[in-house]
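Trainee: What follows is a protein structure lacking sequence information:
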């Protein structure tokens, strides 16, 4: 089984680095609604120590000795890099497209954009643009859909390797109900997957995800092939969509009348396991939630996309009550921003519409340590624990007069509820413009010009 928590990253800082700022991460999962959560670890005006291999060597309040290269970002917030657990590389081209629900969206916008990725040059340029955009928004790890083209997955793997990023992706499987130029076949898709797995899975910080787009675009034979790949290698991930839109759910019922539910389509062929990432899950029932939790899979909650496409309101408390893991995702281009803060704010609004209040702690945990744990990568990313890779982002607490005025009102106190007030304001009012710098395994991969 490939080592998905590499002992040495492909790139590191090559020198000891100390970052100074307000450190915030999590030691466990915060309870719903608890504002003074013991799971929150806040270390104001501390130094984050990063060793020569790009791993976190500790934190301390005092200035480190002269052997450390000091980067003083006092007065700024330092967080683990965000982990985007569901996003589409080629859909940057169609972000913010007008007036469609899910199935119309695919036919009108997504499929035409994805056809272009048959061209290797388009795929390479798109992968580079996409990963640089993730870093510029503070996301240092991602679970990504490319296209049905083998070359689009290869381009993503190569571009992520060059940047030292943690990336999980795999060629999209799609052999029906799509334009002919985007269809594969079972035997050819299986050969492509096996070749990509052999070349990329477990190489550095890369991992392969078996990727049926969603049940309607894969024949029963193709879904069975995907399940067989997962059974043959338990270290493989699986990513797909489930129960996003009511019309989609109705369609799946027609296509798979033998299945109890949409989720059961995947269960019958062995696609539900502890490395399964299912986007959306809005219309899962309690039986489905308990089944997915029992299999160890997770829902990649995509709030911006759910609102923009009018798909529905995800019941996060019900998922938690079932023991189901929930991570955070941008789902660009159905989602309208790669900014995790904008997506977290949309998640708050969704819960508010359901009479719930999503705390900043639960939200941020789902985009950092919680996502890492759901992916089995908690030894590598998602928090500031000793030995984790230094995927770290430095943020301004406030940008612009409105946010600055709000921050001045809440900044003085560090008691638990006052801290939550400040972090919630930051989560609500910030976006990629607040990002000062982004480090991947201790290497600065993005920094604001001024």
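Mentor: Great, that's in hand. Just so we're clear, the structure is a prediction, and the values are computed from it rather than from any experiment.

Trainee: contacts, neighbours, all on C-alpha from now
Mentor: Will do.

Trainee: Then residue 58 would be within a strand, right?
Mentor: Yes: remark: residue 58 belongs to a strand, assigned using DSSP: H, G, I helix; E, B strand; the rest coil.

Trainee: try it against this one:
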């Protein structure tokens, strides 16, 4: 791919606004240019200054009137739960038994896994999500299908086979030894192939035997660039169950720590009911949290305390948690995150929202050296947001007085319709038209 320039309003986050302050956390050019060379960012800045430095024959793609931002990063999502999204009436544990496990059992069929993987990846890209940390099922072929679909599109995607060898139905149960072999095979075949990464993925502590968690911790230690992805403190009934299973553990987080699963490569989804000491230990380990607001509201799990995570310096990214989450759209996820913070007495400013969705997510997944903003040398995953996607959005944006208000309105009124184009490594992989 040769040099290509893209014009439009350009925005990206350069740091966490909770740490450096809002004004020092972003770059915005109302008349901007993003220059891409062979799938990586070469430059980002004012169009007037960058245009004069381009070779005369450089193609220029005009997105004037629209907003160019880094691709969204979903730090927690379940690809096998496509066909059960918006299932009625249950909280976490009953929801898993009634809806999730029967649906995931279908992924023993490779054809079903392949069809779902294609739809799933297409839907991510249509919503502007260019990278994600994804749960498969216990079936090795579910992860194979997902990796095939992502690799074909050159996506930076991290996923893993779910580990569940107890307290689950037979159709979604594996064994400790079998899951360890599958993990090793998948890592050998896929980790580092193209832009694919692997995550060791225990479902949650109640679904994994001590032997399975021990093997997971051993495998994590053997592979220093592989992630660990699991659930933590999502629901009060779940926490009570963990206390019964591990009566000598200090708390839920301590269970994972005992098996070597609390590290700087660990991503814990939800963390709704963490206490201060747990936040402190997560910060000391440099582990990350995936904040999943639509799921937490839909299942009635509770209200995540983002300000407490910030107080302790814990890394946080946004997750849709489809299918308990009700939308693939990170814009809609920002909407719900704002409301939860409001109920917590904390105002989530729009710069922080877009940080969580881009650079914060990249830091949570240990890939901020590769994606998350428009620093030169990073991979060119980016979106074009159309502010006239709906009549109401267009009307409201005309009354915005600054980029902060524009971002806030996009996060409140935007959804998949606002994603005009999605680019992966400089290639357009979704165009709304």
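Mentor: Ah, there it is. Please read all numbers here as calculations on a predicted model, not as lab measurements.

Trainee: what about the residue in structure 2 that residue 141 of structure 1 lines up against, which SS state?
Mentor: Aligning on TM-score structural alignment places residue 141 of structure 1 opposite residue 131 in structure 2. Three-state call for residue 131 of structure 2 (three-state DSSP): strand.

Trainee: again with residue 67 of structure 1
Mentor: Strictly by three-state DSSP, residue 67 of structure 1 counts as coil.

Trainee: What does it correspond to in structure 2?
Mentor: Checking TM-score structural alignment: residue 67 of structure 1 goes with residue 57.

Trainee: From the contact counts, what lies against the longest helix seen in structure 2?
Mentor: Ranked by residue count, the top helix of structure 2 under DSSP state H comes out as helix 110-126. Counting contacts by 3 or more C-alpha pairs under 8 Å, 6 or more residues apart in numbering; DSSP states H and E, helix 110-126 of structure 2 packs against helix 140-152, strand 419-424, strand 427-431.

Trainee: residues near the equivalent of residue 220 of structure 1 over in structure 2, how many?
Mentor: Under the alignment by TM-score structural alignment, residue 220 of structure 1 pairs with residue 210 in structure 2. By other C-alpha atoms under 10 Å, 16 other residues sit near residue 210 of structure 2.

Trainee: hmm, who's touching the longest helix of structure 2?
Mentor: 79-80, 82, 106-107, 130, 141-142, 145-146, 149-150, 328, 416, 419, 422, 429-432 (C-alpha atoms under 8 Å, 6 or more residues apart in numbering).

Trainee: Go again with 6 Å.
Mentor: 107, 141, 142, 145, 146, 149 (C-alpha atoms under 6 Å, 6 or more residues apart in numbering).

Trainee: Next, the contact list for the last one, please.
Mentor: The reference is to residue 149 of structure 2. residue 118.

Trainee: Quick check: the aligned residue for it in structure 1?
Mentor: Residue 149 of structure 2 maps onto residue 159 in structure 1, by TM-score structural alignment.

Trainee: can you tell me how far the counterpart of residue 266 of structure 2 in structure 1 sits from residue 314 of structure 1?
Mentor: Under the alignment (TM-score structural alignment), residue 266 of structure 2 pairs with residue 276 in structure 1. Separation of residue 276 of structure 1 from residue 314 of structure 1 (C-alpha to C-alpha, to the nearest Å) stands at 19 Å.

Trainee: Okay then, goodbye and thanks.
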